[in-house]
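# Okay, predicted coordinates and the sequence, questions at the end:
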Amino acid sequence: MANTNAASASRLKQDLTADYVQGPLKWAIAVTASLGAILEVIDTSIVNVALTDIQATLGATVSEVGWVVTGYAIANVVLIPLSAWLGDFFGKKSYFVFSLVGFTLASVLCGFAVNLSMLVISRILQGLCGGGLLAKAQTILFETFPPEEQGLAQAVFGVGVIAGPAIGPTLGGYLTDTLGWRWIFFINLPVGILAVVMALLFLRPDIKGRSQQQQPVDWWGIALLVIAVGSLQALLEEGEKEDWFESNQIVILAILAVVGLVLFIIRELKVRSPAVDLRVLRHRSLAAGSIYSGILGMGLYGTLFALPLFTQGVLHFSATQTGLLLAPGALASAIMMVVLGKISSKVDARILIGLGAIGLSAVMFNLANITPQTGTDDLFLPLVWRGAVTVLMFLPLSIATLGGLPKQDIPAGSGFYNLTRQLGGSIGIAILSTLLVKREAFHRAILLSQLTAYDPQTVQRLELLRGVLQSQGSDVGMAQQQALITLDRAVNLQSAILSYADIFRFVGVVFLCSLPLLLFLGKGKAKVKNSVH
């Protein structure tokens, strides 16, 4: 009887894992999918450090060259939620290969751009193709690996997603300084070709006769999605530059985003074959995990937006020096991914995510102790810890959010989950950039109110500066003017440091406030029922 039960259990396990890839092939698929994700994530930030060079080469204004970043971001977030439908319609492998080919060719077009219009259009094409890479890569991994191996599979994927934002500026700065800005696009060519070849060789063939192709295309849903998400992303990208709702353009974008989103939700919940299946949000873990994903995106992309600004704007680091400062943290993320990947499916994901949120808060509060004397040694350990504890949130959150979904809901769920992380990053950058400007003005006003002609310390400092300048050869009038300029620079420096400290504290508080969301997440442990379809 015992032998019969053992044999039945063995057959049941074989049946449950039959849909998953076995042997070394699954790891070849994991590397292939992750290469596509890395290409997309790195190109989100690699351009930022080269905008000044692009502006000078193509004769663009500051606002015009900003669309090199904005165009990519808008196209990217529009395509991410459509990736599930496009994968079903054309076939997962066909769509993934098409996205890789399109992304690589668009990168080459960016490198050969002769004017700003050509570059922006090529970046939009790059973003449209890149949107199909991130969500589909994660979907491919969930459909390739059984639940008990999802931790390691998602670790391979997560290395690129977490390290990419740090690698992008480093690589972009080095290529721009040594070879020129066009090479930040040409570098995608060999990686893209390798990814295409690997996808053709290793990804499973598409199943013929898909019923999805016989369903009507939800053109209205697609159009409303483009209006809603595109307007929201444009608003987030341009809001700070346009002084938010003081600008008619931002007001119009906000109206389009709200109206478009409401009509999109109504449309997608009524139509039989929606372009984006919002019904997957019936899964509580996906709904809560997607909200948490937005918070993680804000912390991941928002702080990586603020740190280079601080090191380059306040500490006067070069792009290469900033990249080298961020690199150990990226390495810590990679190591932690491998370690956590082996145990994440066995430990309650909520515990790991909670530890990660508390750890990130501690890092942010530590960074808030910056001073004018802060240097590389002071930032090294906090940034390494940041890289390590981020993994405690990212990896278990992916598994807790998507691991328990029925297999047919994973593509739509992955698209929505990745969309919220990307939008969370955009929202985080918009909030932090606005806070930075507002808090700097606030601190400057406070400091200036204390610097008066009746303040003995101010008078003493000016006298000291004037004496030093006169000893260096300046006349009395010139020494007085230069002393005032020097004092003003000191005020600007101190107000900038205080404002960066404020936004680091703000991010730390946000992570602490996110902890109650853990109550709505699943445990994320591997279960046999997760394999039943």
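Perfect, I can see it now.

# Could you use CA atoms for every contact and neighbour count after this?
Will do.

# nearest residue to S107 other than its sequence neighbours?
F185 (5.0 Å; Cα to Cα, 6 or more residues apart in numbering).

# ignore the last one, A319
Leaving aside its chain neighbours, A319 sits nearest to G173 (5.2 Å; criterion: Cα to Cα, 6+ apart).

# got a list of what that neighbour touches?
Counting by Cα atoms under 8 Å, 6 or more residues apart in numbering, G173 makes contact with I46, V49, A50, A319, T320, G323.

# Could you rank those residues by neighbour count and give me the top one?
I46 (26 neighbours; other Cα atoms under 10 Å).

# thinking it is in contact with G168, fair?
Yes: taking Cα atoms under 8 Å as the definition, I46 is a contact partner of G168 at 4.1 Å.

# joint contacts of the two?
Here I46 and G168 have no joint contacts, going by Cα under 8 Å, 6+ apart.

# quick one on the thing from earlier: can you report how many residues lie near the residue nearest to S107?
23.

# so who does it touch?
Going by Cα under 8 Å, 6+ apart, F185 touches S107, V108, C110, G111.

# so which strand or helix has the first one?
Remark: S107 resides in helix 92-111, with elements defined by DSSP states H and E.

# Show me what the helix or strand just after that helix is packed up against.
Sequence order places helix 116-144 as the next helix or strand after helix 92-111, per DSSP H and E. Contact partners of helix 116-144 among helices and strands, from 3 or more Cα pairs under 8 Å, 6 or more residues apart in numbering; DSSP states H and E: helix 25-45, helix 67-79, helix 83-90, helix 92-111, helix 150-178, helix 410-450.

# got the angle between helix 116-144 and helix 83-90?
Here helix 116-144 runs at an angle of 80 degrees relative to helix 83-90 (axes from the mean of the first three to the mean of the last three Cα atoms, to 10 degrees).

# Included below, for side-by-side comparison, is a second structure:
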Amino acid sequence: MKQTIPFSSHQKLIIALLALTQFTVILDFMVMSPLGDMLMKSMSIKPNQFGLVVSAYAFSAGISGLLTAGFADRFDRKKLLIFFYVGFIAGTICCGFANTYVTMVAARIITGLFGGVIGSISLAIITDLFVIEQRGRVMGFIQMGFGASQVLGIPIGLYLANAWGWEAPFFLVAGIALAGVTLIMLIMEPITQHLAMQRDKSAFKHLWHAIAKRNYRIGFATTALLSIGGFMMMPFGSAFAINNLHVTPQQLPLLFMVSGVGALFIMPIVGRLSDRFDKFLLFTFSSLYMLVFVIVYTHLTAQPLWIVIALNVLMMVGIMGRMVPATTLTTGIPDMEDRGAFMSINSSLQQIAGGVAAAIGGMIVVQKDKFSPLEHYDTVGWVIVGITIPCIYMVYRVSALVKAKAAKQLPKEESVAVEV
């Protein structure tokens, strides 16, 4: 068991700002699932079309990540974060004004072009300012945005949607994000240490050098594979709960809220465990645990609400338990001069893989009419099992790379990060 390294006051401030940013970006994406049944009914959207609505965000985010990867290490990371955050806010407002399937797809593309890059910029900031022995806890706190979005954002968004229409949650996200970007402008200090280490004269060369490194490609492949499994179930969560498990639209906020509370408790604990114990072993245990509940849940028929909630919380433990150690390990792969490019490419592949997964999930899942049960959702569960097993091997390879790098690395870079 390792001793934990405490955070400085500046580091705590950065964690709070990035957590708020992550909360809004995750909420914007996560709210699509609980609004799924409402959108499908109001716009007469079929499951395969709704899969494309979700995929539109993911594909545009992936393309944006690749386009910005070459430039990601050439600017102050604070300015880069502000630029993409403002674009994300504009895209989210467009979602609230969309009134047809086509305009919603267009709005999600705009949101993805900007929002999909924010996560990679945040990871680059975290990697610059925190040593790897601190990053598990940082990721635990940052990923609390996932739980907070379910505890606060999604239930409030659903209540607003039930009262004023499905557009209201998007305006809620935009309002919170406006407050977040204002705080970043006023409080966050410039992050420019990486600028002194740039060697590539052109953005294309910088992008190519990041792709050409074998160790980086292992990290990219691992992230893509993890994302395929993660995105396949999620878009149809609310439609499955309502049409198959007989959860009412009024009960849906409670389902998401309780699951989110579970995530809020789980994330910091997993973060601490990730900093104290072997990250690969934690990931493996969590993945195998998760698969048990994925199979149970995707094969579920109508049950009392408390059983549905309990299974959601138990499944969330596994999902969160593998997310933190896997992400933390991935941040240990790139060198400082490549972190922005690596995180952008990594985020890009994550989004593209997620978009592919959502589209495939839409092709597997069938619904005969607006009020019929979803069919073949259990097949999605078995596909996730098949994807997760090779994921464990890939994370093992990433873990080996990070350990080998740590054994060779001089403490120069780490001391710079601690002083900031």
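Yes, it's here. None of the values given here were measured: they were computed from a predicted structure.

# Need the contacts of F185 of structure 1 in a markdown table (columns: distance to Q481 of structure 1).
Formatted as a markdown table, these follow (distance: Cα to Cα, whole Å):
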| residue | distance to Q481 of structure 1 |
| --- | --- |
| S107 | 50 |
| V108 | 52 |
| C110 | 48 |
| G111 | 47 |
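
# Counterpart of F185 of structure 1 over in structure 2?
The alignment partner of F185 of structure 1 in structure 2, by TM-score structural alignment, is F170.

# secondary structure element for its match?
Per DSSP H and E: helix 168-187 holds F170 of structure 2.

# what comes up buried for the next helix-or-strand element following that helix?
Reading on from helix 168-187 of structure 2 to the C-terminus, the next helix or strand found by DSSP H and E is helix 203-212. By 16 or more other Cα atoms under 10 Å, the buried positions in helix 203-212 of structure 2 come out as A203, H206, L207, H209, A210, I211.

# How much space separates the third one from V398 of structure 2?
So that's L207 of structure 2. For L207 of structure 2, the distance to V398 of structure 2 (Cα to Cα, to the nearest Å) stands at 21 Å.

# ok, now the first one?
Note on A203 of structure 2: its distance to V398 of structure 2, by Cα to Cα, is 26 Å.

# again, but for the second one
For H206 of structure 2, the distance to V398 of structure 2 (Cα to Cα) stands at 22 Å.

# Now do the same for the residue nearest to A319 of structure 1: its match in structure 2.
When structure 2 is aligned by TM-score structural alignment, G173 of structure 1 is paired with L158.

# Three-state assignment for F7 of structure 2, please.
The three-state label given to F7 of structure 2 by DSSP: H, G, I helix; E, B strand; the rest coil is coil.

# ok, back up a step: tell me which of the contacts of G173 of structure 1 you also see in structure 2.
Contacts conserved in structure 2 for those, counting by both residues aligned by TM-score structural alignment, their matches' Cα atoms under 8 Å: V49, A50, G323.

# Kindly reformat those as a markdown table containing secondary structure and distance to I162 of structure 1.
As requested, these are exported to a markdown table (DSSP: H, G, I helix; E, B strand; the rest coil; distance: Cα to Cα, whole Å):
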| residue | secondary structure | distance to I162 of structure 1 |
| --- | --- | --- |
| V49 | helix | 19 |
| A50 | helix | 21 |
| G323 | helix | 14 |
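
# Which one of those residues is nearest to R489 of structure 1?
Nearest to R489 of structure 1 among the kept ones among the contacts of G173 of structure 1, counting by Cα to Cα, is V49 at 24.8 Å.

# List the residues that contact that closest one.
P169, G172, G173, A319.

# got it, and A326 of structure 2?
So A326 of structure 2 contacts K279, F280, F283, V395 (Cα under 8 Å, 6+ apart).

# make it 7 Å
A326 of structure 2 sits next to F283, V395 when contact means Cα atoms under 7 Å, 6 or more residues apart in numbering.

# Can you tell me the element it falls in?
Element membership for A326 of structure 2 (DSSP H and E) is helix 305-331.

# For that helix, grab the matching residue range in structure 1.
Going by TM-score structural alignment: helix 305-331 of structure 2 matches residues 376-402.

# for stretch 119-139 of structure 2, same thing?
Under TM-score structural alignment, stretch 119-139 of structure 2 corresponds to residues 134-154 of structure 1.

# okay, how far is it across that stretch, tip to tip?
End-to-end span of stretch 134-154 of structure 1 (Cα to Cα): 12 Å.

# where do the helices sit along the stretch 251-400 of structure 1?
284-313, 319-343, 349-367, 376-402 (DSSP state H, counting those that start in this stretch).

# For the ones you listed, give me JSON lines that also has distance to P456 of structure 1.
JSON lines is the format used below for the helices of the stretch 251-400 of structure 1 (distance: least, Cα to Cα, whole Å):
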{"stretch": "helix 284-313", "distance to P456 of structure 1": "31"}
{"stretch": "helix 319-343", "distance to P456 of structure 1": "39"}
{"stretch": "helix 349-367", "distance to P456 of structure 1": "33"}
{"stretch": "helix 376-402", "distance to P456 of structure 1": "33"}
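
# Which one of the ones you listed lies nearest to L419 of structure 1?
helix 284-313 (8.4 Å).

# Return the closest of the buried residues of helix 203-212 of structure 2 with respect to I126 of structure 2.
A210 (18.9 Å).

# Now check structure 1 for the residue matching the closest one.
A210 of structure 2 maps onto D277 in structure 1, by TM-score structural alignment.

# Same check on S8 of structure 2?
Matched across to structure 1, S8 of structure 2 falls on G23, judged by TM-score structural alignment.

# Would you confirm that Q351 of structure 2 contacts A61?
Yes: shown here, Q351 of structure 2 and A61 form a contact pair, counting by Cα atoms under 7 Å, at 6.0 Å.

# what about the residue nearest the centre of structure 2, distance to L305 of structure 2?
Residue closest to the average C-alpha location in structure 2 (Cα atoms, centre = their mean): I26, at 6.4 Å. For I26 of structure 2, the distance to L305 of structure 2 (Cα to Cα) stands at 25 Å.
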